[in-house]
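> kindly return the folded structure for what I paste below:
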Amino acid sequence: MTYQQLEIEQAQFEQFVKTHPKGDLLQLPAWGSVKAATGWTHERIAVGTSTGQLVGVALLLFKKVPKLPFTLCYAPRGFVVDYTDQAAVAALRDAAIRVAKKRKAITIKLDPNVDRTEYPNLLQEMKELGFKHNGFGGGFDYAQPRFTMETSLEGSEKEIFDRFHSKFRYNVRLAERKGIICYEASRDELKTFANLMVETGERDGFSIRGLDYFENLYDHLRPTGDAALFLTKLDVVRALENTEAALLQADKELTKIHRQLEKETVEKKINSLNNRLEQTTAQIEKAEKSKTELMAIAAKHPNGVILSGGLLTLAGRRSYYLYGASSNEYREFMPNHLMQWTMMRHAKAHGAISYDFGGVSGSTDPDDHYAGLYAFKSGWGSEMIEKIGEFDYVLNKPLYLLLETGLPILQKLRKKLRR
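Predicted coordinates:
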């Protein structure tokens, strides 16, 4: 089959990305607009048959190299194409080369939304098309994570929930008992989210994005329904109501046990009742302590307090936990667990069949530097996905070698490829 470059409308491009098995958030036209705020430009290319049947697209991002008349060309999670159709891949390559040469690109970089073992012959086929594969390094060695954690949203909500680790299911329910609510927030509340991000960055020691970035991302993805902000709040009134209800139930249970003890004569049953009495008394003491703590919180935060936030994004049948932040206060109330479950339910309701938690190192070693990250992301019935990695099509070999071997300007620019 012979394919040619096509000129298509943005809406058709977007629809193709959202419905294609290899589509991804980072290939949506809106993502090009998001990146424009940080100095990137972009172009869209498409290829298909002579009758106009679309078979492949790519969003190409361009970043100018400081002090030099050259650019880097990057198709994040691209190309969007059936990789078993080598003619279609070749047609996209040729279209990308034409655009990239006009922009004086040093190289065309892509990191397809393709699992490592999905197409056994892909490395050889890409090599035949002139692409250089950048190896199977660690999860965070490349522009995009090579290992990601994904939770399937297929099946009923109960089936999804039951696939979580038992501790995670408990924590979701605990958050609800503690009066945590999670709701879809408005654009104005991005300020609250950005403040939480500052708190998170200071606590965990990483650099953060500012409010302008989150507003820009939200403004470009929200109009098509592809972004939503969620916040969790400690509703002290609800928490006190839950605690009072638990105390009332425990008091009834205590009264029932005492009545049974007055009548019981069988030693084995008496021992069992005494065990229940001890457990119920402990529950009451715990609830009374919780009530005292909640009353103190109510005095400090009469209108409740925001504890965490998350930015959820969507691209057709895929959803992404893109950014998250949390307060240092009341972390023991497990607000993040309820937030994740709420965002998964929202994503499923909007047609998503997968929930991407983002990158991990690729190691399951408990001594790994990122072991805590893996432990959290793996508790949601998720699967670790290994991507095939990066490919480069080199257009300027001398400058490409400098890029690879450490020219400071280019090395710094390379880090900016990350989303």
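
> drop to CA atoms for contacts and neighbour counts, all remaining ones
Fine.

> tell me the buried residues in the host helix or strand of residue 237?
Using DSSP states H and E, residue 237 falls within helix 236-263. Neighbour-count burial for helix 236-263 flags 236-240, 242-243, 246-247, 250-251, 254, 257, 261 (criterion: 16 or more other CA atoms under 10 Å).

> after it comes which helix or strand?
In N-to-C order, the element after helix 236-263 by DSSP H and E is helix 267-300.

> please identify the buried residues of that next one?
Within helix 267-300, the residues that qualify as buried are 270, 273, 277, 280-281, 283-284, 287-288, 290-291, 294-295, 297-298, counting by 16+ other CA under 10 Å.

> mind listing the helices in the protein by residue range?
Counting by DSSP state H, the chain has helices at residues 10-19, 29-36, 86-102, 122-128, 157-162, 166-177, 190-204, 211-221, 236-263, 267-300, 335-349, 371-378, 397-405, 408-415.

> show residues contacting the shortest one.
What it means is helix 157-162. Identification of contacts with helix 157-162 by CA atoms under 8 Å, 6 or more residues apart in numbering yields 152-154, 169, 345, 381.

> ok, 7 Å please
Residues from elsewhere that reach helix 157-162 (CA atoms under 7 Å, 6 or more residues apart in numbering): residue 153.

> just how off-centre is that helix within its chain?
19 Å (CA atoms, centre = their mean, to the nearest Å).

> the first one too?
From the chain centre to the centre of helix 10-19 is a distance of 21 Å (CA atoms, centre = their mean).

> any buried residues in it, and which?
Buried-residue list, helix 10-19, by 16+ other CA under 10 Å: 13-14, 16-18.

> before we go on, could you also do this sequence so I can check it against the first one:
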Amino acid sequence: MRALSHAEYLGFLDRHRRASFLQYPSWAGVKEQWRSETVGWHTPDGRISGGALILYRQLPGTRKYFAYLPEGPVADWADPDIDHWLTPLMRHLRAAGAFAVRIGPAPAYRRWDAAAAKAGAGPGARVSDVLATEVDPLGTAVADRLRTRGWKRCGGEEDGDAQPRHVFRVPLRGRTLDDVWSGLNQEWRRNVRKATKAGVETVLGTAEDLPEFYRLLDITEQRDGFRLGRSLAYYERQYHVLNAESPGRMRLYLARHEGEVLAAHTMVVAGSRVWYQTGASADHRREVRPSNALQWRMMCDAHALGAEEYDMRGVPSTLDPSDRSFGLLRWKLGTGGQVVETLGEWETPMDGYANTALYKAFQAYLARR
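Coordinates of the predicted model:
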């Protein structure tokens, strides 16, 4: 294992094409309070067989670091000899001064199609209560391999994982646009038609439109009872660094009606994957369905780009209709995709009593923050 230049690492990712956007070098530019490096595993003939963006967060008052590989590393998770690449990674991190590491394995664990999730909805119900449509044997095997090596799964999306454990994905590979349209439920198709008939216009915005996106995001957070805690400067930085790496990597979509922006959504493109990242909408004129129009435009653009899936990112694990957050899942279920439970994030301290103590101190530090 050795350090890679950004050019080398991007070349590897371009060949791989399935890596998360959180593993691209540009993401390090978004996370200002972390230092970073890009590394790669090499075969004896010099070929890069895997890679990772590693973020390091210093524990205050020490020269030690917490190492974080968001939705990474980009490695062959199907390799039964996981130590073949895990051991060099741990050796590298120890030399870099890490006292603990968190990773995000790529394989999925379980999937529920929209029909199964809808059928399981009820008072107190959760996604995990419903028989999965599919259980990924690779995900199960990877979880077992990590567990036997002392890795522990983080507490969960509500109290441990930095990235969502349950996500929603609309498959695009091998489907025509008509197939994708037919996969929408009747309510979604009706709302997209309603937006078109009402004259809702969907357009690509620019960096100059980010303040309007942020204004609508503040309205959305207050209406829906959540708080992302990010500043306008954060989104401006994200837009700049992602598009500096590759023009069009981050896109801002706007839905206008009678000259007014009623909704604004961001989308990220990397390799063969596309993500709907953040959505915002106004409180008024919701009857013209600007968000449905935007999502359909974004799905169409993702399909035109040749994306294998349209990832709508996090959804709550609740299936209780009385739970306020269930509305988000219900809205995404209308696209006909799947609820996917990822393997989540896994952590381990480096060998040694001192590193274990620092790891516990760091967890306490994060809890206070």
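
> who touches the residue nearest to the spatial centre of the first structure in this structure?
Central residue of the first structure (CA atoms, centre = their mean): residue 321, 2.3 Å from the mean position. Shown in contact with residue 321 of the first structure (CA under 7 Å, 6+ apart): 311-313, 356-358.

> related to what we said a few turns ago, let me know the angle separating the helix holding residue 237 of the first structure from helix 267-300.
160 degrees (axes from the mean of the first three to the mean of the last three CA atoms, to 10 degrees).

> on that earlier part again, okay if I get the buried residues of helix 236-263 of the first structure as CSV plus distance to residue 372 of the first structure?
Below are the buried residues of helix 236-263 of the first structure laid out as CSV (distance: CA to CA, whole Å):
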residue, distance to residue 372 of the first structure
236, 30
237, 33
238, 31
239, 29
240, 32
242, 31
243, 32
246, 33
247, 36
250, 37
251, 40
254, 41
257, 43
261, 48
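
> which one of those residues is nearest residue 53 of the first structure?
The nearest member of the buried residues of helix 236-263 of the first structure to residue 53 of the first structure, counting by CA to CA, is residue 238 at 55.7 Å.

> residue in the first structure matching residue 200 of the second structure?
In the first structure, the residue matched to residue 200 of the second structure (TM-score structural alignment) is residue 180.

> now do the nearest residue to that match once chain neighbours are set aside: how many residues are near it, please.
Nearest residue to residue 180 of the first structure, sequence neighbours excluded (CA to CA, 6 or more residues apart in numbering): residue 234, at 4.6 Å. Counted with other CA atoms under 10 Å, residues neighbouring residue 234 of the first structure total 26.

> cool, residue 6 of the first structure as well?
Using other CA under 10 Å: residue 6 of the first structure sits among 19 other residues.

> now residue 330 of the first structure
13.

> map it onto the second structure.
Residue 330 of the first structure maps onto residue 285 in the second structure, by TM-score structural alignment.

> same question, residue 349 of the first structure
By TM-score structural alignment, residue 349 of the first structure lines up with residue 304.

> contacting residues for that match?
Counting by CA under 7 Å, 6+ apart, there are no residues that residue 304 of the second structure touches.

> mind doing that once more with 10 Å?
177, 298 (CA atoms under 10 Å, 6 or more residues apart in numbering).

> residue 188 of the second structure now?
Residue 188 of the second structure makes contacts with 181, 194, 289, 292-293, 296, 331-336, as judged by CA under 10 Å, 6+ apart.

> map residue 172 of the second structure across to the first structure for me.
The alignment partner of residue 172 of the second structure in the first structure, by TM-score structural alignment, is residue 153.

> next: residue 275 of the second structure.
Looks like residue 275 of the second structure aligns to residue 320 there (TM-score structural alignment).

> what is the burial count for the closest residue to its match other than its chain neighbours?
Residue nearest to residue 320 of the first structure in three dimensions, not counting chain neighbours: residue 356, with 4.6 Å by CA to CA, 6+ apart. Neighbour count of residue 356 of the first structure, defined by other CA under 10 Å: 23.

> next: residue 121 of the first structure.
Number of residues near residue 121 of the first structure (other CA under 10 Å) recorded here: 11.

> what lines up with it in the second structure?
So, by TM-score structural alignment, residue 121 of the first structure is matched to residue 141.

> for residue 257 of the first structure, same thing?
Using TM-score structural alignment, residue 257 of the first structure sits opposite a gap in the second structure.
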